[in-house]
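# generate coordinates for the sequence data below:
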Amino acid sequence: MSQNKNALIRYKTIDKCLQNQYRKWTLEDLMEACSEALFEYEGKESSVSKRTTQLDIQLMRSEKLGYNAPIVVYDKKYYKYEDEEYTITDIPLTETDINVLTETVSMLKQFKDFSLFSDVSDILQRLEDKIYAEKSHTQPVIYLDKNENLKGLHFLDILYQAIIKKVVVVLNYKSFKSREPQQFIFHPYILKEFNNRWFLVGKKKVSQPIVNLALDRIEAVDFDFGHPYAEENFNAENFYKDVIGVTVNQGQRVRTIRLWIDADNAPYVITKPFHHSQKIEEHREDRSIVISLMLKINYEFERLIMGFGEGIEVLAPESLRQRIRDKHKKALRKYDLPVK
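This is a model prediction of the structure:
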């Protein structure tokens, strides 16, 4: 690993430590934390010296890196941020940064006709928006839906590293149905986001099927270098092509689903299809429509239908129609009772 990347990992680690105001951090504590962070990234012992940590703190305090970190010493041996809200990850862009980013975005946009660009165009759009906001000192004009309070987001980086380095992880995982967390090894293949929640997709054992685990149910993550990583030719596009969401009921066949959509909701369903297989079968005189989908029915799809209330009617298959009808009946009964 390059020395520059090593340094960035150390700065990020020191920053993360000092954000934790509930613990007292000595220089030795910061040295140990940096050593552990480098071990996680490199997979080998890397002892950070006292001198290196002192220089890191000095650089973080200075203007050289643009941090100007308010690191202070108290009780003659403990380090902390004088401003408890400070973090190096929330530093405004300098004019030089903005100029470099502007040139980079302009260069990348020259490749807009290549298929690769379609995968990164939204990222560049957000980057352009950030640059504009910094230049004009205005609020960004692009806002994406996100949940800052979602649990488990801090595991994204370590899980990402495990996936790209093909390392088995040990997870402490507590499902909504469990009273106590369970610990098990896991072979991670991809990270998937759906409806503002992140999921880790992989296998517990080579012989077992692919499963997804919600990051907000993970309580601890560690690397396990003792277990060989289960290589698998996992293709996420193929795996999820017949479902909406993250739940894939393996072994279940694809069904033809027919839905009636009322006039109020029809424009939304037309302009934002539920799935790539969606086809409009009928346009009715009352401006309602009938659509068909080719899907494996799962929990997420049923929740999607329920969310439209009376605006959607399942026409086929009959088993799904009955299940949605029963759910609506149960919901209606609750509204027939007085509020407790």
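# CA atoms for contacts and neighbours, from now on please.
Noted.
# correct me if wrong: Lys174 contacts Ala220.
No: the pair Lys174 / Ala220 is not scored as a contact, 10.0 Å apart, by C-alpha atoms under 8 Å.
# neighbour-wise, which of these two wins?
Neighbour tally, Lys174 and Ala220, criterion other C-alpha atoms under 10 Å: the higher count belongs to Lys174, 18 against 14.
# how far away is the more buried one from Arg217?
5 Å (C-alpha to C-alpha, to the nearest Å).
# what's the answer for Lys204, then?
Counting by C-alpha to C-alpha - Lys204 and Arg217 are separated by 16 Å.
# more neighbours, those two?
Lys204 (19 against 16).
# quick one: contacts for the more buried one?
Going by C-alpha atoms under 8 Å, 6 or more residues apart in numbering, Lys204 touches 184-187.
# so which strand or helix has Arg321?
helix 318-336 (DSSP states H and E).
# please apply the same query to Ser35.
helix 27-42.
# Glu128: how many residues sit nearby?
Neighbours of Glu128 (other C-alpha under 10 Å): 19.
# repeat that for Leu295.
21.
# check Leu124 too.
Leu124, neighbours per other C-alpha under 10 Å, totals 17.
# ok, it touching Glu103?
No: using C-alpha under 8 Å, Leu124 is not in contact with Glu103, being 11.9 Å away.
# which residue is nearest the middle of the protein?
For the chain, Trp198 is the residue whose C-alpha lies nearest the centre (C-alpha atoms, centre = their mean; 4.3 Å).
# re earlier: show me what the helix holding Ser35 is packed up against.
In terms of contacts (3 or more C-alpha pairs under 8 Å, 6 or more residues apart in numbering; DSSP states H and E), helix 27-42 is packed against helix 3-19, helix 50-61.
# for the ones you listed, which one sits closest to Asp145?
Closest approach to Asp145 among the helices and strands packed on helix 27-42 is made by helix 3-19 (25.3 Å; C-alpha to C-alpha).
# what packs against that closest one?
Where contact means 3+ C-alpha pairs under 8 Å, 6+ apart, helix 3-19 is packed against helix 27-42, helix 50-61, strand 78-81.
# so that helix versus helix 27-42, what angle?
Interaxial angle of helix 3-19 relative to helix 27-42 (axes from the mean of the first three to the mean of the last three C-alpha atoms, to 10 degrees): 130 degrees.
# now the other sequence, so there's something to compare against:
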Amino acid sequence: MANSKHAHLRYNILDNCFRNKSYGFEELLRILNEGIAELYPGEEISERTLRDDIKVFRDKKEGFDAPLPEGIREYKYSDGNFTIAQRPLQKYEQYLIEAAQQLLSRFENHPKYNKLAEALIKFQDEEEQENDASKILFYDHNEEYKGIKYLKPLYLAIKKRDVLRVVFQDFKADKSISFDFHPHVLKQYNRRWFVYGLNSTRGIKEWSIPLDERLIDFDILENADYSESDTDWDTFFRTMVGVRRMPNAQVQKVILRFHNGRENYFKTKPFQPDYDEFIEEEKQDQIWFETIINLELVQQLLSYGQDVEVLEPESLKNQMREHSKGMGQFYVK
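Sure, this is the predicted structure:
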């Protein structure tokens, strides 16, 4: 039986190695022990453990059934698209998931448990369904979103305070650009992730990068001094809808009037969590909040169609008026 200590970590490291290039046995052992020591200083595995791990990868019944040819001195998948992430959970992994659920059930009445429980239920449901008919959960998921692969590396870069050299190409740009970036926080919006930090090449401290195909690549800059953030990120995000914030954007008071009872829908799912209601009875269909005016705010308002009316500020009313005129031209008889 393979050594189960840190097995998930070992398997992920090996999977990454086998996908990218050919490695000899000794080189694999060195890379594995370096990865383990990074998270668990002073710990390492033996040659025997690595040989057992390779058997797990090749095992068709109890392992990953990986396309890892035998009889050669170097190890690499014969199918470059293969990854163990596509394979069902191993028995010990299923045990860990179930153990985690049992542990978290002790905190069932704690608000923090709710999100963890949701994640575990989604994960377990996907693992247990053998066909579409067995599905229980149908949740909002962006099947085409490829940027999730950047989430963990950027999270670790923030934790380790790494400075990155980023290569980025906008959709409308003819060529890519590169810049030095000090990542500070990650933000999710509309089923996509964004990383914020200091663009030291341009001297902008609250620069955002979408985690999608525009992010071509990034590398860690060795021996570069990391700049800490002095931004109050909680306030930064709570005074805006979405992710776009122009430099020197000013917070303004927005007042909305809802029609056809749509204020009740807004209150169950507000796109601005810090909204407030009016005390006056004649204003029960109105709410207000303070925010910057950006494209995401306008998009949220447009999603309500004719059931929302902007009362203040005048600049936002003008934007909504222009959008209404623009859409109207598509429906002229």
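# superposed, what's their TM-score?
Overall, the chain-to-chain superposition scores 0.78 on the TM-score scale (TM-score structural alignment, normalised by the length of the second structure); 320 aligned residues with a C-alpha RMSD of 4.1 Å.
# sorry, back to before: out of the helices and strands packed on helix 27-42 of the first structure, which gets nearest to Arg253 of the first structure?
helix 3-19 (46.6 Å).
# list the residues that contact Lys135 of the second structure.
125-126, 129.
# and Asp224 of the first structure, by the same measure?
Per C-alpha under 8 Å, 6+ apart, neighbours of Asp224 of the first structure: 167-170, 185.
# to Ile297 of the first structure, which of the helices and strands packed on helix 3-19 of the first structure lies closest?
Closest among these, using C-alpha to C-alpha: helix 27-42, at 39.7 Å.
# show me where the stretch 201-340 of the first structure has strands.
With DSSP state E, counting those that start in this stretch as the criterion, the stretch 201-340 of the first structure has strands at 211-214, 218-224, 255-261, 279-283, 289-295, 312-316.
# ok so, going back, write a ChimeraX command that selects only the buried members of the contacts of Lys204 of the first structure.
A single ChimeraX command selects the buried members of the contacts of Lys204 of the first structure (16 or more other C-alpha atoms under 10 Å):
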select :185,186,187
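# preserved in the second structure, out of the contacts of Lys204 of the first structure?
Listed in the original numbering, the contacts of Lys204 of the first structure still in contact in the second structure are 184-187 (both residues aligned by TM-score structural alignment, their matches' C-alpha atoms under 8 Å).
# turn those into a markdown table, including secondary structure and distance to Arg284 of the first structure.
Output for these, formatted as a markdown table (DSSP: H, G, I helix; E, B strand; the rest coil; distance: C-alpha to C-alpha, whole Å):
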| residue | secondary structure | distance to Arg284 of the first structure |
| --- | --- | --- |
| Phe184 | strand | 53 |
| Ile185 | strand | 54 |
| Phe186 | strand | 50 |
| His187 | strand | 50 |
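# out of those, who's nearest Asn4 of the first structure?
Distances from Asn4 of the first structure to those, taken by C-alpha to C-alpha, are shortest for His187, at 30.2 Å.
# what residue in the second structure is paired with that closest one?
Matched by TM-score structural alignment, His187 of the first structure corresponds to His182 in the second structure.
# measure its match to Ser4 of the second structure for me?
For His182 of the second structure, the distance to Ser4 of the second structure - C-alpha to C-alpha - is 36 Å.
# which non-adjacent residue is nearest the aligned partner of Val166 of the second structure in the first structure?
When the first structure is aligned by TM-score structural alignment, Val166 of the second structure is paired with Leu171. Nearest residue to Leu171 of the first structure in three dimensions, chain neighbours excluded: Val221, at 4.9 Å (C-alpha to C-alpha, 6 or more residues apart in numbering).
# residues touching the residue mapped onto the one you found from the second structure, list them.
For Val221 of the first structure, the aligned residue in the second structure is Phe218 (criterion: TM-score structural alignment). Applying C-alpha under 8 Å, 6+ apart to Phe218 of the second structure gives the contacts 164-167.
# which residues does Glu219 of the first structure contact?
152, 171-174, 181.
# so which of these comes closest to Lys241 of the first structure?
The closest of the contacts of Glu219 of the first structure, once distances to Lys241 of the first structure are taken by C-alpha to C-alpha, is Gly152, at 26.2 Å.
# the closest one: how many residues sit nearby?
17.
# ok so, going back, list the buried residues in the helix holding Ser35 of the first structure.
Buried, per 16+ other C-alpha under 10 Å, within helix 27-42 of the first structure: 27, 30-38, 40.
# what sits against the aligned partner of Val298 of the second structure in the first structure?
Val298 of the second structure maps onto Glu302 of the first structure when the alignment is built from TM-score structural alignment. By C-alpha under 8 Å, 6+ apart, Glu302 of the first structure lies in contact with Ile324.
# now swap in Asn190 of the second structure and tell me
Applying C-alpha under 8 Å, 6+ apart, the residues near Asn190 of the second structure are Gly242.
# my read is Leu186 of the second structure is in a helix, agree?
No: Leu186 of the second structure is assigned strand when assessed by DSSP: H, G, I helix; E, B strand; the rest coil, not a helix.
# so it is in contact with Glu206, correct?
No: the criterion here is C-alpha under 8 Å, and Leu186 of the second structure misses it with Glu206 at 11.8 Å.
# those two: which has the busier surroundings?
Glu206 (21 against 18).
# in contact with the more buried one, which residues are there?
196-199.
# what does it correspond to in the first structure?
Under TM-score structural alignment, Glu206 of the second structure pairs with Ile210 in the first structure.
# state the distance from that match to Pro140 of the first structure.
39 Å.
# and what of Ile270 of the first structure?
29 Å.
# across to the second structure, which of the contacts of Asp224 of the first structure hold up?
The contacts of Asp224 of the first structure retained in the second structure, by both residues aligned by TM-score structural alignment, their matches' C-alpha under 8 Å: 167-170.
# can you say which of these are buried?
Buried among those (16+ other C-alpha under 10 Å): 167-170.
# if we only consider these, which is nearest to Leu159 of the first structure?
Val169 (8.1 Å).
# now do the same contact list for that closest one.
Counting by C-alpha under 8 Å, 6+ apart, Val169 of the first structure has contacts 162, 185-188, 221-224.
# swap in 7 Å and give it another go.
185-187, 221-224 (C-alpha atoms under 7 Å, 6 or more residues apart in numbering).
# tell me the one of the residues you listed nearest Asp145 of the first structure?
Distances from Asp145 of the first structure to the contacts of Val169 of the first structure, taken by C-alpha to C-alpha, are shortest for Val221, at 26.7 Å.
# in stretch 86-94 of the first structure, what's buried?
By 16+ other C-alpha under 10 Å, the buried positions in stretch 86-94 of the first structure come out as 86-88.
# nearest residue to the equivalent of Phe199 of the first structure over in the second structure in space, please, no chain neighbours.
When the second structure is aligned by TM-score structural alignment, Phe199 of the first structure is paired with Phe194. Counting by C-alpha to C-alpha, 6+ apart, the nearest residue to Phe194 of the second structure once its immediate chain neighbours are dropped is Pro210, at 4.4 Å.
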